[in-house]
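Asker: Return a 3D structure for these sequence lines:
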Amino acid sequence: MLITPKYTPQLGLFHSLGDQLDEKHPLYLLANTINWSVFEDAFKKHYSEKMGKPAKPIRLMVSLLILKYVRNISDENLVEQWSENIYFQYFSGEQNFCADIPCVPTELVAFR
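Answerer: Next comes the predicted model:
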């Protein structure tokens, strides 16, 4: 089932995740260069809004696959590093730091 991303006007008590990062970091720049709506539009037709379990956000899954190939790491290492790396999380569209893994590694296999 396709879910729509939540809009949260107050991202944190003092700063959003993006405010804490170096704006010259390659992943920060790339996150703001990619037109993520192209992926949303292309993939949303494969999801139902009424049936099934709610899916992970499309941007998250696409960004995880991009990071996997750019960093040349396994699915298992990727989800572990994502939970520790604020640049990975910002690239994936997170607004606040999240210490949990974004998905189980097998979900990346299914998304591919």
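Asker: C-alpha from now on. contacts and neighbour counts both.
Answerer: Noted.
Asker: Identify the residues contacting the residue lying closest to Ser48 once chain neighbours are set aside.
Answerer: Leaving aside its chain neighbours, Ser48 sits nearest to Met1 (4.5 Å; criterion: C-alpha to C-alpha, 6 or more residues apart in numbering). Counting by C-alpha atoms under 8 Å, 6 or more residues apart in numbering, Met1 makes contact with 47-55.
Asker: Among the residues you listed, which pair sits farthest apart?
Answerer: Lys50 and Ala55 (11.5 Å; C-alpha to C-alpha).
Asker: Counting neighbours, what do you get for Gln89?
Answerer: 25 (other C-alpha atoms under 10 Å).
Asker: Please report how far it lies from Leu30.
Answerer: In this view, Gln89 and Leu30 are 13 Å apart by C-alpha to C-alpha, to the nearest Å.
Asker: same question, Pro105
Answerer: To Leu30, Pro105 is 23 Å away according to C-alpha to C-alpha.
Asker: Sequence B follows; please return its structure for comparison with A:
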Amino acid sequence: MYKKHYNGQLSIEAFHLPFGGTLDPDNRWVIFSSLMPWEELEETYVTQFSPMTGAPAKSVRLAFGALFIKQRLGLSEEETVEQIRENAHMQFLLDFAGYSSKAPFDPSMMVHFRKRFTEEDLNRINEVIAERRKAMVIEATSRLQDDDNLQPA
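Answerer: Modelled structure (predicted):
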């Protein structure tokens, strides 16, 4: 069973860190969080579950995000879970409300997550991420050029 989740991004300031401070907005996992096509991913993911029966499924952000971290860093399933457990920025990507030192799921769940996304799905998502990242770089470059033009001669 899958219940749609609100895919609005939690703000960095709202992410609870028990040891104080805030997340680094320039951290790669925070940036990836804004580049991910979460709504499109959820549309693909939700079709694989019954809306009324079965055990509740993990959120698309947790399922796909964990696969993304595993693939990006070339980790084993066990190490992926451990890295997520230790890293607040990764937990932000996965839509946690705050940092938790507990394992978010058993490593064996990664097998189930992989079954939910085809190779075609992953390739399409990677293309969307690349396009969004390129647009982000172009926008940042444009802003820098505009700032340079505003400075007095």
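Asker: Kindly provide the TM-score of these chains.
Answerer: Scored against TM-score structural alignment, normalised by the length of structure 1, the superposed chains reach a TM-score of 0.85; 106 aligned residues with a C-alpha RMSD of 2.0 Å.
Asker: rewinding a little: quick one, which of Lys50 and Ala55 of structure 1 is more surrounded?
Answerer: Ala55 (14 against 10).
Asker: and the more buried one, what is it in contact with?
Answerer: Taking C-alpha under 8 Å, 6+ apart, we find Ala55 of structure 1 in contact with 1-3.
Asker: can you put those in a markdown table and add secondary structure and distance to Glu76 of structure 1?
Answerer: As requested, the contacts of Ala55 of structure 1 are exported to a markdown table (DSSP: H, G, I helix; E, B strand; the rest coil; distance: C-alpha to C-alpha, whole Å):
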| residue | secondary structure | distance to Glu76 of structure 1 |
| --- | --- | --- |
| Met1 | coil | 24 |
| Leu2 | coil | 25 |
| Ile3 | coil | 25 |
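Asker: quick one: Phe97 of structure 1 and Asp75 of structure 1, what's the gap?
Answerer: Counting by C-alpha to C-alpha, the gap from Phe97 of structure 1 to Asp75 of structure 1 is 20 Å.
Asker: okay, the two: which has more neighbours?
Answerer: Regarding Phe97 of structure 1 and Asp75, a neighbour count based on other C-alpha under 10 Å identifies Asp75 as having more, with 21 against 16.
Asker: Aligned counterpart of the more buried one in structure 2, please.
Answerer: When structure 2 is aligned by TM-score structural alignment, Asp75 of structure 1 is paired with Glu77.
Asker: what lines up against Ala57 of structure 2 once you look at structure 1?
Answerer: The alignment partner of Ala57 of structure 2 in structure 1, by TM-score structural alignment, is Ala55.
Asker: Quickly find the element holding its match.
Answerer: In the assignment (DSSP states H and E), Ala55 of structure 1 maps to no helix and no strand.
Asker: What of the one 4 residues further on?
Answerer: Take DSSP H and E as the rule and Arg59 of structure 1 turns out to sit in helix 58-71.
Asker: so what secondary structure elements neighbour the next helix or strand after that helix?
Answerer: Going down the chain from helix 58-71 of structure 1, the next helix or strand is helix 75-82, by DSSP H and E. Helix 75-82 of structure 1 makes packing contacts with helix 58-71, helix 105-111 when contacts are defined by 3 or more C-alpha pairs under 8 Å, 6 or more residues apart in numbering; DSSP states H and E.
Asker: So which of the ones you listed is the most surrounded?
Answerer: Most buried of these, by mean neighbour count (mean count of other C-alpha atoms under 10 Å): helix 58-71, with a mean of 17.
Asker: Pretty sure Asn96 of structure 1 sits against Leu11.
Answerer: Yes. Assessed by C-alpha atoms under 8 Å, Asn96 of structure 1 is found in contact with Leu11 at 6.7 Å.
Asker: who touches both of those two?
Answerer: Leu17.
Asker: Quick check: the spatially most central residue of structure 2 vs Gly65 of structure 2, distance?
Answerer: For structure 2, Leu93 is the residue whose C-alpha lies nearest the centre (C-alpha atoms, centre = their mean; 3.7 Å). Look at Leu93 of structure 2 and Gly65 of structure 2: by C-alpha to C-alpha, they are 7 Å apart.
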